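>>> Okay, sequence plus prediction incoming.
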Amino acid sequence: MMNFSEHLCFKTYAASRYIIGLYKPFLDEISLTYPQYLVMVVLWENGSMNISKIGEFLHLDNGTLTPLLKRMEKNGLLTRVRSSADERKILVSLTEEGTALKEKASHIPEAVQNCIGISSTKNAQLLSVLDELLSIQTTK
């Protein structure tokens, strides 16, 4: 049997918790949780989109996203509007406040990368392996 420390599930879980923890002080400065930050990054990069498309980017279902988006709307960061063409679809858009937050958050990726302290080569390798793993998930 494999040792506990050799289990992929443990290593990925522990690494994920570590990295998310590194984001916390930076996100506290701009009053965002980590999941909210991920939503904001998707919207900053892609503009308005429906909830299911956001879910595709973040690998989250509508049941997880809806309460998160409601809180973000209540905090004035985004709006949710039902499509007139298809009432089942809800278009999510950034407010002025949400758009302005992009500048305040622009330093976060580099700051977290500096905290991790691995070389850009190792970072690229890690991203490549994770992309490969995620692509397997989306094809099943």
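Good, I have the coordinates.
>>> Going by C-alpha atoms from here, please, whenever you check contacts or count neighbours.
Fine.
>>> How about the contacts made by the spatially most central residue of the chain?
Taking Cα atoms, centre = their mean as the criterion, Leu38 is the residue nearest the geometric centre of the chain, at 2.3 Å. Applying Cα atoms under 8 Å, 6 or more residues apart in numbering, one finds that Leu38 lies in contact with Leu58.
>>> quick one, strands of this structure?
Applying DSSP state E to the chain gives strands spanning 49-50, 78-82, 90-94.
>>> Return the distance of the residue nearest to the centre of the chain relative to Asn3.
The gap separating Leu38 from Asn3 is 33 Å, by Cα to Cα, to the nearest Å.
>>> Relative to Met2, how far out is Ile136?
23 Å.
>>> So between these two, which is more surrounded?
When neighbours are counted by other Cα atoms under 10 Å, Ile136 comes out ahead of the other of Ile136 and Met2, with 10 against 6.
>>> Okay, one more to line up with it:
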Amino acid sequence: MEGLFDDDCFAIRQAARYVSQLYDHHLENVGLTITQFSLMGRLKRMGPMTMKQLAEAMRMQRTTLVRTIQPLRRNGLVSSAALGPDARALSIALTAAGEERLVAGRERWHAAQAEFEHRFGEQRAAALRSELFAITRDSI
């Protein structure tokens, strides 16, 4: 067990599960997961994107992205349209209903953020965010 506490991957994944559960708990009130909320927020900021662009922007495998998008499409929160003659090349866009749900989700997201920062400390949370973003920014 001693080596477990020196394991960066285990520590990061354990913390990620804890934080994900906190945010998911808040977002369940609006019927979204954290991944769906993040994806919809990305579409709001960036506009329609191809599946490839969205997968790269979200740092997700394409199959995981498809599983995330399916319920959003089914619920009318995102739309997809073929780009040109190749029906496999899809553009994904946020719908008006999706924008409304995103607005509702933001309130819950901010509540989750406030709860985390209250538990962990505002300054520590800011420092943690900075370090975590540095991992992905510096690794590519």
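Everything's here; your move. As the structure is a computational prediction, the values presented were derived from the model and not from experiment.
>>> Superposed, how do the two chains score by TM?
A TM-score of 0.86 describes the superposed chains when it is computed by TM-score structural alignment, normalised by the length of structure 1; 138 aligned residues with a Cα RMSD of 2.0 Å.
>>> Buried residues, the longest helix along structure 2. List them.
Using DSSP state H to define each element, structure 2 has its longest helix at helix 96-120. With burial defined by 16 or more other Cα atoms under 10 Å, the residues of helix 96-120 of structure 2 counted as buried are Gly98, Glu99, Arg101, Leu102, Gly105, Arg108, Trp109, Ala112, Gln113, Phe116.
>>> Contact partners for the last one?
Going back to what we said before, that points to Phe116 of structure 2. With Cα under 8 Å, 6+ apart, Phe116 of structure 2 has these contacts: Val19, Leu22, Ala125.
>>> Among the residues you listed, the buried ones, what's the PyMOL command?
A single PyMOL command selects the buried members of the contacts of Phe116 of structure 2 (16+ other Cα under 10 Å):
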select buried, resi 22+125
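>>> Need the contacts of Phe116 of structure 2 in TSV (columns: distance to Gly76 of structure 2).
Shown next, in TSV, are the contacts of Phe116 of structure 2 (distance: Cα to Cα, whole Å):
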residue	distance to Gly76 of structure 2
Val19	28
Leu22	26
Ala125	34
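>>> quick check, nearest of the contacts of Phe116 of structure 2 to Asp7 of structure 2?
Val19 (18.5 Å; Cα to Cα).
>>> Structure 1: helices as residue ranges?
Going by DSSP H, structure 1 shows helices at 8-29, 34-46, 51-58, 62-74, 96-105, 108-116, 120-139.
>>> would you list those in a markdown table and tack on distance to Arg82 of structure 1?
As requested, these are exported to a markdown table (distance: least, Cα to Cα, whole Å):
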| stretch | distance to Arg82 of structure 1 |
| --- | --- |
| helix 8-29 | 29 |
| helix 34-46 | 17 |
| helix 51-58 | 10 |
| helix 62-74 | 13 |
| helix 96-105 | 19 |
| helix 108-116 | 32 |
| helix 120-139 | 27 |
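>>> and of the ones you listed, who's closest to Glu87 of structure 1?
By Cα to Cα (comparing all of the helices of structure 1), the closest turns out to be helix 51-58, at 12.4 Å.
>>> what's the mean distance for that closest one versus structure 2?
Its matched residues in structure 2 lie on average 1.5 Å from helix 51-58 of structure 1 after superposition (mean Cα distance after the TM-score superposition for structure 1).
>>> ok, residues contacting that helix?
Under the criterion Cα under 8 Å, 6+ apart, residues Leu38, Val39, Val42, Asp61, Asn62, Leu65, Thr66, Lys89, Ile90, Leu91, Val92 lie in contact with helix 51-58 of structure 1.
>>> give me the number of residues near the residue nearest to the last one when sequence neighbours are not counted?
If the residues on either side of it in the chain are set aside, Val92 of structure 1 comes closest to Arg80, at 4.6 Å by Cα to Cα, 6 or more residues apart in numbering. Arg80 of structure 1 has 20 neighbours, counted by other Cα under 10 Å.
>>> can you tell me how far Arg80 of structure 1 sits from Ser128 of structure 1?
For Arg80 of structure 1, the distance to Ser128 of structure 1 - Cα to Cα - is 34 Å.
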